[in-house]
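Novice: how would this look folded up:
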Amino acid sequence: MPEAQATAGIGGGVPGRAVVLGATGSVGRQVCAAFAARGWRVHGVARRRTAHPAGDGFTAMDLAAARPERIGELFTALSADVVVNAAGGWGDTGKEMTYSHLRLVDRLLAGLAPVPHGPRLVHIGSVHEYGPVPHGTLMREDAPPRPVTPYAKVKLATSRAVLEAVREHGIDAVVLRAANMSGPYPPQESFLAALMLRIRTALAEGGRLELSIADAQRDFIDVRDVAAAVVRAGQARVGGLVLNIGRGDAVPVRDLVAWLVEAAAFPPDRIDYRDARVVSKGGDWTRLDIGRARRLLSWAPRIGLRDSVHGMWQASAATAG
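Specialist: Predicted structure coming up:
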C-alpha cells in the first residue's frame, strides 16, 4: 500500500480484542499492559503462563509446534481484532532461531489466512534486519537490508514472510522494525540484562566491577514506547508497510552503562574500566528514521533513555527483592 493511502481509524478507534503472542516476554507483557490501559480486552498466548498477568485471558500454546488450524481456531473463537506477534525466543544456533521465529511465523500466517473477519497482524521486527551501516547513516524503511548475524537474518526472513502474505494472500499486516530496547524486564540474553546481573552480583559480594564497553552508538527506545506504537499500529490503516520504531537518535553505549551504574548506586571507586576493544555484534552505529511512524501512527517516543534505564534497574530490584 502506498504511504499516501495509509490513514488512521480501523474500527473508528474503538477498543476491541487484542491477542498478544509471546505475552509473557519482555515486549509482550508491555504490549498487553498498553492495550489493557486503553480499554482493550487482552488475551495472552505463550508456551507457559508466568506469575505476572497477561490480560483477561490466557492460552498456553507452543506456536511453532501448533497446527495452523489450531491457531486460526483460537483467533476465530476470540473474535480477535488485532494479533500481535511479540513471540520468538533466542537460540544458540541458527536452526533453533529458525524454529522459534520463522517456523512460528509461517504457522501463524497459515492460521490467519482463513480467519473470517481478518484481524490486523502487527509483527515486531528488529533494527538488526538492516545489518551494519556506515557511521552517520539514517536508516530508512526503503534501505536494502543486509543482515549478517543469524538472529538478524531470521528476523528479516520473518518480516519478509509477513509482507509476502499481505501481497499474495491479502492478510492485513504491518511490520514494526524496532530499535534496541531498554526499560523494565529486558530479555535475559540482552546486553543490558547481562550487565544488570553483573552489577547486582558485585554489589552483593562487595567485589569490583570490570567494564569493557563497545565504542558504539545505537538507537535505543523504551519498551513501553514500542508497546504504545503497537497499539497505534493495530488501529491505523498501514497494512503492508514497514515502520521504524525508535527514538531517532544514536546514543553512545557508554551513556547507557553510566546510567545503569548510576541507577544501581554502584561505588565509582570499585569500577575498573578496561581499554580492551569490544566489537558490537549489532554493528557500531544504528539510527532509525522514524518519520513514517510519526506521520502515519501519530506516535512519538515519550520516555527518556535515562529514565528508561533507571526504570529497568528499579523493576529488576523489585523482582529480586
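Novice: Every contact and neighbour count from this point should use C-alpha atoms.
Specialist: Noted.
Novice: Distance of Glu96 relative to Arg67?
Specialist: In this view, Glu96 and Arg67 are 19 Å apart by Cα to Cα, to the nearest Å.
Novice: Show me how far the helix or strand where Leu296 lies is from its chain's centre.
Specialist: Counting by DSSP states H and E, the element that carries Leu296 is helix 291-297. On the basis of Cα atoms, centre = their mean, to the nearest Å, helix 291-297 sits 18 Å off its chain's mean C-alpha point.
Novice: Please apply the same query to stretch 283-303.
Specialist: On the basis of Cα atoms, centre = their mean, stretch 283-303 sits 13 Å off its chain's mean C-alpha point.
Novice: gap between the two ends of it?
Specialist: Length of stretch 283-303, first residue to last, Cα to Cα: 24 Å.
Novice: before we move on, what about stretch 246-255?
Specialist: Stretch 246-255 has its terminal residues 17 Å apart, counting by Cα to Cα.
Novice: can you pull the buried residues of that stretch?
Specialist: In terms of neighbour count (16 or more other Cα atoms under 10 Å), stretch 246-255 has its buried residues at Gly246, Arg247, Gly248, Asp249, Ala250, Val251, Pro252, Val253.
Novice: And stretch 212-223, what's buried?
Specialist: Here stretch 212-223 shows Ile213, Ala214, Ala216, Gln217, Arg218, Asp219, Phe220, Ile221, Asp222, Val223 as buried, counting by 16+ other Cα under 10 Å.
Novice: Format those residues as a markdown table; extra columns: secondary structure and distance to Pro144.
Specialist: Listed next are these as a markdown table, based on DSSP: H, G, I helix; E, B strand; the rest coil; distance: Cα to Cα, whole Å:
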| residue | secondary structure | distance to Pro144 |
| --- | --- | --- |
| Ile213 | coil | 29 |
| Ala214 | coil | 26 |
| Ala216 | coil | 22 |
| Gln217 | strand | 21 |
| Arg218 | strand | 19 |
| Asp219 | coil | 19 |
| Phe220 | strand | 21 |
| Ile221 | strand | 23 |
| Asp222 | strand | 26 |
| Val223 | helix | 26 |
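Novice: one more to line up against the first:
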Amino acid sequence: MTEVLVIGNRGLVGSRVASTFTRAGHSVHGLPSSATSTLPASVHATDYDLIINAAGQIWGDPATIRRRLETATADAIDAATAADCPLIHIGSSLEYGPRNSPQWSDETAELRPTSPYALCKAATSEQVLEYPRGVVIRSGLVLSRDISSQSLLGKIRDQAAAAAAPTDTVPAEALSMVRNPVHVDDLASAVATIARFALQQRLTHNVYNCAGPSATTVGTLAAHVRKQYSLPPLEVDPSVPALYDLISTDRLRQETGWQPRYSIESGDWLD
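Specialist: Below is the predicted model of the structure:
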C-alpha cells in the first residue's frame, strides 16, 4: 500500500486529491497548512512513498500568504527528503504572468508573476524543482461545484451576497482575464496520474501544466456563479483590455495520457 502525505489536505484542491488517492486504495495522511506550523515529529516517523504539497492561499495579507506557502513548501521538502520519495507540488498558471496576446504558454515559457500569490508560488515552485525528485504541476483556475470562499469565484460570490449590489471590489483586470480553467476533479486526476508515473520513475520532465481545453473570461464564469446563487448581475467594464492566462497541456496529455472529463461549456461544474 502506498503511503501518501497531502499537505494542505483541508483545502479545496488538497481535499479532492486526498479523496482521489483514498478511493484508489492508498493510505493517505493529511497535514493542514498553516502560516506558523512546524513539521510534526510524527511526519518523520512515517515511511512515506509520496508527498503532495497542495497548500495555497490567494487572499489576505501578502506577508501571511508568503509565510503559509513558504512554510508548507519547506515542510514538503523536509518530509520528502527524509523519506527519499517523490514530491509533487501544485503551483499556478499565474506564475507565467498575464500576457497581452492570446498565446498559450507551455512549460518552457518565461515566468513573469505579478501578484503576491503568484510571486510566492513561483518562488516555492523553484524551491521544489531544486529537490532531485520534485515535480511541479502548474494549474489553471480551479472550478468546482463547491466554490471555496478562498477562490477568486468564491470571493466574487461572497462580495455580491454581502453587498447585494452589481459591483465588486475584485480588480477589473481579474474579471477581464481570459483563462482556461480546470475542474478540481480533473486536477486531482492529473496529480494521481503524474504520481503513478513518478513512483515508477517514468516521468521525462519535472514541470507539467494542467488546465481545461476551453478558454473564457473570469467575468463570464463569475456571472454564471452569481446567477446560480440568485445574486445581482455582474457588471464588467468593457473598456478594460483583456489579459490572457492560457496554458498548454500538450506535455501532460501526450506523455501521460491524461484527459479532462469536464468542460466549461457543459456547465456541470455548477450542477
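Novice: Let me see the TM-score of these two.
Specialist: Comparison of the two superposed chains (TM-score structural alignment, normalised by the length of the second structure) gives a TM-score of 0.84, and 261 aligned residues with a Cα RMSD of 2.7 Å.
Novice: Output the longest helix belonging to the second structure.
Specialist: helix 62-83 (DSSP state H).
Novice: tell me how far that helix is from the chain's mean position?
Specialist: 16 Å.
Novice: Quick check: what element follows it along the chain?
Specialist: strand 87-92.
Novice: The equivalent of Asn180 of the first structure over in the second structure - nearest residue in space that isn't next to it in sequence?
Specialist: In the second structure, Asn180 of the first structure lines up with Leu141, judged by TM-score structural alignment. Computed as Cα to Cα, 6 or more residues apart in numbering, the closest residue to Leu141 of the second structure that is not its neighbour in sequence is Pro181, at 4.5 Å.
Novice: And the residue mapped onto the one you found from the first structure, how close does it get to Asp284 of the first structure?
Specialist: Aligned counterpart of Pro181 of the second structure in the first structure: Phe220 (TM-score structural alignment). Distance of Phe220 of the first structure to Asp284 of the first structure, given as Cα to Cα: 13 Å.
Novice: Arg140 of the first structure too?
Specialist: 17 Å.
Novice: and of the buried residues of stretch 246-255 of the first structure, the nearest to Asp289 of the first structure?
Specialist: The closest of those to Asp289 of the first structure turns out to be Gly248 (Cα to Cα; 5.7 Å).
Novice: May I ask you to confirm that that closest one is in contact with Asp219?
Specialist: Yes: here Gly248 of the first structure reaches Asp219: they are 6.5 Å apart, a contact under Cα atoms under 8 Å.
Novice: hey, what's in contact with both of the two?
Specialist: Common neighbours of Gly248 of the first structure and Asp219, using Cα atoms under 8 Å, 6 or more residues apart in numbering, are Arg287, Leu288.
Novice: Determine the number of other residues adjacent to Pro134 of the first structure.
Specialist: Pro134 of the first structure has 10 neighbouring residues, counting by other Cα atoms under 10 Å.
Novice: Quick one: map it onto the second structure.
Specialist: So, by TM-score structural alignment, Pro134 of the first structure is matched to Asn100.
Novice: Now for that match: which residues touch it?
Specialist: Ala242, Leu243, Tyr244.
Novice: Then Tyr151 of the first structure?
Specialist: Contacts here follow Cα under 8 Å, 6+ apart; on that basis Tyr151 of the first structure touches Gly94, Met97.
Novice: per the alignment, it corresponds to what in the second structure?
Specialist: Using TM-score structural alignment, Tyr151 of the first structure pairs with Tyr117 in the second structure.
Novice: Assign its match to helix, strand or coil.
Specialist: helix (DSSP: H, G, I helix; E, B strand; the rest coil).
Novice: Please report how far Val230 of the first structure lies from Phe58 of the first structure.
Specialist: Taking Cα to Cα as the criterion, Val230 of the first structure is separated from Phe58 of the first structure by 19 Å.
Novice: With neighbour numbers in mind, choose between those two.
Specialist: Val230 (26 against 18).
Novice: what about the residue mapped onto the more buried one from the second structure, which helix or strand?
Specialist: Mapped onto the second structure by TM-score structural alignment, Val230 of the first structure lines up with Val191. Assessed by DSSP H and E, Val191 of the second structure sits inside helix 184-199.
Novice: ok, residues contacting that helix?
Specialist: 12-13, 16-17, 20-21, 49-50, 86, 88, 137, 139, 142-144, 203, 210-211, 256, 258-262.
Novice: let's see 6 Å
Specialist: Here helix 184-199 of the second structure makes contact (Cα atoms under 6 Å, 6 or more residues apart in numbering) with Val17, Val142, Leu143, Ser144, Leu203, Pro260.
Novice: For Tyr229 of the second structure, grab the count of nearby residues.
Specialist: Using other Cα under 10 Å, Tyr229 of the second structure has 11 neighbouring residues.
Novice: how close does it get to Ala160 of the second structure?
Specialist: Tyr229 of the second structure is 10 Å from Ala160 of the second structure, by Cα to Cα.
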